[in-house]
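Asks: The sequence and its predicted three-dimensional model are supplied below.
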Amino acid sequence: MYAVEADGDLRPKRPDEIDRECGCGCAHTRREFMVGVTAAGIAGVGLASGTGTVGASDSALEGASDDTVTIVHDLHSHSEIGEPDGPNIARYRRVVQEQLGDRDDALFLANGDELGSSTISFFTEGAHKVEFMNDMDLAAAGVGNHDFDYGVDVAEQRFRDSEFPWLNSALYTDEGDLLPGTQRYTTFEVGDLTVGVFNVVLRGFHGITDYPDEYEQRDPVETAREMTTLLRDREDADVVVCSSHTPHETHFELAEKVDGLDAIFGSHSHYTMDAAEIHEGTVISEIGYAYFHLGVMTLDENGDLVSWERIDLDGGVDPDPEFQRRIEAQYEELEDELERSVGETAVELDTSGSVTYGREARIGNLITDVMLDAHDDAEVAFQNGGGIRTNTTYGPGELTAGDVLSILPFGNEIVVFEATGSEIERVLENRIGVLPDNAFGAQQGQQVAGLQYEWTGHEEPEIGDVYVDGDPLEPDETYVVSTTDYLKDIAGAYEPFRDAPVIWESGTALGPAVMEYLEEHSPVEPKLEDRILRVDEDLGTQGAVSRRRGETRLRFDVPEGASDVADASAFVGLARGDDVTDGEFDLDPTSVEVDGDDLWIGYDTGALQRFVARTDLEEIRVFGAFDPDPEHYGYTDPDGSLLELPVAAAYDRFRLKATVDISSPSLRPN
């Protein structure tokens, strides 16, 4: 659902390879973390058929005492239970039970994001997941942002319905009271050890879920310091463990700034490690998204790492039969509704987070077009990239209610209000994740309708030209905006819209609104319309103009950061407004050539002169692609290693902009 952004003093570590995406908008990555051991099996561990391990060798066991605690972790399922014939909670439970049964010192712990936001939770508001978790021998679960997707009242009811403790060390009411149904921490007696566990959540919590503005959220580092001291001094804890729902990079900050913290498990970021990392004496363990991996981390009485493994589940795992029956019953209950056809798409719709965060997407255009269609006066629409789920593709072909509710599982309602041009521009800027800070490359993080805008994501976010229905965005002019109540009232990046009075409420959640639109307009065929234009280098207006063999060639400087420039097939020309000649003139260049430091962009001379003669426009914007030179940009990771570019999965190359000044006398007909 939401972007992973820089959090705290440390810059995010760059993922080395994309491993899996879960639908939250965050790429799952597999990092090579070294703790001085090699990958091998751990002796004496029984594994279900269909699992494999990545973990520590027996050499890591040397010097271990009999006093140990093993943390088996974690769910982080976004309320999913999985489908009957795929990765699911029944397979997961089987492997968890085997791990708990093999160890006398084991605790099964979770780190939050269990109540929202799956297709089933659209109907149950997370109640179905609590029923499963109550039968999983959970020792405790931390809280996460998705546990509040249906409001704090629903979350508190789910906490009370749970037969295990929910740990919450950082979230308090407006009166300073701990949220009802939660505990600040808990302790376990494991053999001769006292093990203390607490929970922290990411900064900016109010901005990414339905958590009341007046409620308090405490900083993760300050919270971790307080809880670690309390557990050590008041509870005489031998080992202190943090159930974390903070971004990956915050874990290194916690390790550096919190004395006495032995281990951190979980993450908001969905990183998948190949080995635990020991940073400043603190063990960090992250194993991605359920139901693909399970983490098993053993610590001794000093909190030192004894052994670690990541158990990888595949289709060969025999599911727990009781849970399998319950999964099947859950789907049978909803089968008729979820399998109902609501329409058809004539094109493939890609919902992967790398696309919906990184560039204009057909699915994003469809969703925001629905928002515009919802109200006659709506001029622009916004949808956050992370609110588009599932990370898969649909069509061409039928779309079911289950498809739509999987893509849009939240109960967010379409609302319409007025905002100024300057407020709209601030929202566009707020959503940009920049290089080198954003671990997933430069991303603009949202989908739009009614707008066309240019953005740059280097060092600082920057918005270039913005147009509303072909006209330049005016800072002081008022525009009618359609989006969801979540974005308007809660999401941090959309804070400029917060105080705008609502002029219309649809009374309909976004998912059902899209279903209704599909029923009326199928087959839909959303097009890519250059609504969102990335600009890594702006070349300005043309210099010299030359003509040869019926072609007009315009000279620009080759981007300094380019190692190679793409050919004309990767270039597109754009005008604005209604005066685009109804297709009589193709604005795309006919040729692109690099000659030393010169970049020549060519047009058919006769066609260009006819266009110039009949238009009132003063310029054409040309957008193209180039391969970046990493040494020119000089972006490095926290270890000082040069970042390879590009580092955003949605783009295979960087983008350039060139402006053709068609008012220039040199382009007028002779």
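Replies: Sure thing, it's come through. Numbers count the residues shown, from 1 in each chain.

Asks: can we go C-alpha only for contacts and neighbour counts from here?
Replies: OK.

Asks: mind listing what's buried in the lengthiest helix in the chain?
Replies: Identified as the longest helix of the chain according to DSSP state H is helix 321-338. Residues of helix 321-338 classed as buried by neighbour count (16 or more other Cα atoms under 10 Å): 323-324, 327, 330, 338.

Asks: one more structure, for comparison:
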Amino acid sequence: MKPTGLRAAAFLLGATALASPAMAETVKITILGVGDAYEFHEEDGRGGFARLNAVARAERAANPNTLYLFDGDMLSPSLLSGFDKGQNTIDLTNIVPFDLAVPGNHEFDFGPENFIEKMKASKYPWAAINITNADGSPVEGLGGVTWKELAGLNIALIPVAQDTTPQVSSPGDLKFLPTVETGVAAARKSREEGADLVIGVVQTDMENDRALIASHAFDVIVSGDDHSYATAYDGVTAYVETSMDARFLAPIDLMVEIGTDRDGNRKIEWVPHFRFIDTAMVEPDPETQAKVDEFKAQLDASLNVEIGVTEVPLDSRRNVVRAEEAAIGNLIADAMREATGAEIAITNGGGIRGDRTYDAGTVLTRRDILTELPFGNVTVVTELPGSQILAALENGVSQVEKGSGRFPQVSGISFAFDPSAPAGSRVSDVKVGGEPLDPDRIYTVATNDYMLGGGDGYSALGGGRVVINAGNGNLMANDVIDYIARTGKVTTRVEGRIRKLGAN
């Protein structure tokens, strides 16, 4: 029988005890996973690369049998990445390199060429078993299943990327195989090839995480993408959802017993010990902090320029801009429409990234707007019939229950939607300038270049006559900055542009 991790069923069936407990060896394997690390600096004294690197150094010092793993999303989005396309995150993680990094969807926000460039600049390996070139050939420099030998254990690391990346980012013609199926198959094959421990390093949503856990093909899974913190253990698979910006970390200590059964076969048993680290309690790594301070100084001079005061509260939190009309979404869409003279503006809530609130009376700076809109997207204009605009809105609300970034923030148009209706049939009462949407009439629509190219599933925005393309458009952030600076204030409120039916 091939070696396996501890299985809950073994307890229920009365697993055979080790033949000679005195001959068994117990070793500790520490697994530290992190992902969705965008901002180079701390936020309210928590997170950031200086604290992350301090934790990684400490874990390796405490246990040489430590695996430090990155499960996706660092090159984008952040304020600084808008200038250096994520090089700052490479510089900071090179100080304390990972044992393995998996590309997240945001690794491709600046195109596949930028990812390959940054991968080459890394002092650690990147890998993903489900990313290939368009012809199915391997991507140069991107590894696959990675084997590590620690404390006499053969450990297989299964790196898996998010298969929806082509819909939510810009990976060019790279091909992404199914996340779950590809990951499970590789895990099972690694077990057959003699892995004592199989560890999934994945960047995918919780729905896929649950499927990976249920496969019982993995001993441990560290996962990113959801921006949340979670740990779980079902008696077979230990799981960590690795938070955001290294705010909270959860090292897992596997206490592994290596021995033999009565037949003389190698036998591996383990128990997970989860630990919780609030990085607000961590002293920043001095070497990393010096680099962070350098980056901060570069930004401060040009970004701390005041542009206006908001007279109303603004809320850019993820659960707001991806689920309902938001005043900040109205502000951004209004700025796009005014800058272009379009009749309608539609932008994706997932492109609004500040994840914070602004009280009425807050003085807004260029930094604030660039933090909210860090992707460097350009405002474009196309001409479309009303039927395609309706299809675009249907796409926008089709995954609202999942918190998808495609949720639309709009200007010049209003609509209602029923989240309990089938996707594709949720939108009603669409009006443009107060008049019902005419499916046959051609409207001018301002959006961003990412959405015009089909990003976030917005294929319905394509095919029209493009009036302003990406090469001739302005940065969205600049349109918003100019819009605020023109009057020196923000007065845009939530006003019923988007109505959720069935809501209390």
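Replies: Right, received. Where do you want to start? Here the structure is a predicted model, which means the values were calculated and not measured.

Asks: After superposition, what's the TM-score here?
Replies: The TM-score (TM-score structural alignment, normalised by the length of the second structure) is 0.87; 467 aligned residues with a Cα RMSD of 2.4 Å.

Asks: Provide the aligned range in the second structure for the longest helix of the first structure.
Replies: Aligned using TM-score structural alignment, helix 321-338 of the first structure spans residues 286-303 in the second structure.

Asks: With stretch 113-131 of the first structure instead?
Replies: Going by TM-score structural alignment: stretch 113-131 of the first structure matches residues 73-91.

Asks: measure the matching stretch end to end?
Replies: 15 Å (Cα to Cα, to the nearest Å).

Asks: so where does the closest residue to residue 257 of the second structure other than its chain neighbours fall, helix or strand?
Replies: Ranked by Cα to Cα, 6 or more residues apart in numbering and with sequence neighbours excluded, the top spatial neighbour of residue 257 of the second structure is residue 26, at 4.3 Å. For residue 26 of the second structure, the element it lies in under DSSP states H and E is strand 25-34.

Asks: Where does the very next helix or strand once past that strand end up in the first structure?
Replies: The element immediately downstream of strand 25-34 of the second structure (helix or strand, assigned by DSSP H and E) is helix 49-62. Using TM-score structural alignment, the residues of the first structure aligned to helix 49-62 of the second structure are 89-102.

Asks: Report the buried residues of that stretch.
Replies: Quick answer for stretch 89-102 of the first structure (16+ other Cα under 10 Å): 89-96, 99-100.

Asks: cool, stretch 166-180 of the first structure as well?
Replies: For stretch 166-180 of the first structure, using 16+ other Cα under 10 Å, the buried residues are 166-172, 178-179.

Asks: from the residues you listed, which two are the most distant?
Replies: Largest separation among these by Cα to Cα: 166 and 172, giving 13.7 Å.

Asks: What number of residues are in the vicinity of the aligned partner of residue 320 of the second structure in the first structure?
Replies: Aligning on TM-score structural alignment places residue 320 of the second structure opposite residue 355 in the first structure. Neighbours of residue 355 of the first structure under the rule other Cα atoms under 10 Å: 24.

Asks: And the residue nearest to residue 257 of the second structure? What does it align with in the first structure?
Replies: Using TM-score structural alignment, residue 26 of the second structure pairs with residue 66 in the first structure.

Asks: Please apply the same query to residue 461 of the second structure.
Replies: So residue 461 of the second structure corresponds to residue 497, using TM-score structural alignment.

Asks: Isn't residue 523 of the first structure up against residue 346?
Replies: Yes. With contact defined as Cα atoms under 8 Å, residue 523 of the first structure counts as touching residue 346 (5.8 Å).

Asks: So the closest residue to residue 323 of the first structure other than its chain neighbours versus residue 506 of the first structure, what's the distance?
Replies: Closest residue in space to residue 323 of the first structure, ignoring its immediate chain neighbours: residue 90 at 4.9 Å, by Cα to Cα, 6+ apart. Using Cα to Cα, one gets 39 Å for the distance from residue 90 of the first structure to residue 506 of the first structure.

Asks: Spatially central residue for the second structure, please.
Replies: The centroid of the second structure falls nearest to residue 225 when counting by Cα atoms, centre = their mean (3.8 Å).

Asks: Touching, that one and residue 207? I think so.
Replies: No. Counting by Cα under 8 Å, residue 225 of the second structure does not reach residue 207; the two are 11.2 Å apart.

Asks: Tell me the secondary structure of the match of residue 320 of the second structure, please.
Replies: helix (DSSP: H, G, I helix; E, B strand; the rest coil).

Asks: now swap in residue 246 of the second structure and tell me
Replies: Classified using three-state DSSP, residue 246 of the second structure is coil.

Asks: Might you report the residue contacts of the equivalent of it over in the first structure?
Replies: Mapped onto the first structure by TM-score structural alignment, residue 246 of the second structure lines up with residue 291. Residue 291 of the first structure makes contacts with 75, 77, 82, 87-89, 91-92, 313, as judged by Cα atoms under 8 Å, 6 or more residues apart in numbering.

Asks: ok, now how distant is the residue nearest to residue 509 of the first structure when sequence neighbours are not counted from residue 84 of the first structure?
Replies: Excluding its sequence neighbours, the residue lying closest to residue 509 of the first structure (Cα to Cα, 6+ apart) is residue 413, at 4.1 Å. For residue 413 of the first structure, the distance to residue 84 of the first structure equals 30 Å [Cα to Cα].

Asks: can you check residue 196 of the first structure too?
Replies: Residue 196 of the first structure is 36 Å from residue 84 of the first structure, by Cα to Cα.

Asks: Who has more neighbours out of these two?
Replies: Shown here are residue 196 of the first structure and residue 84; by other Cα under 10 Å, residue 196 has more neighbours (23 against 20).
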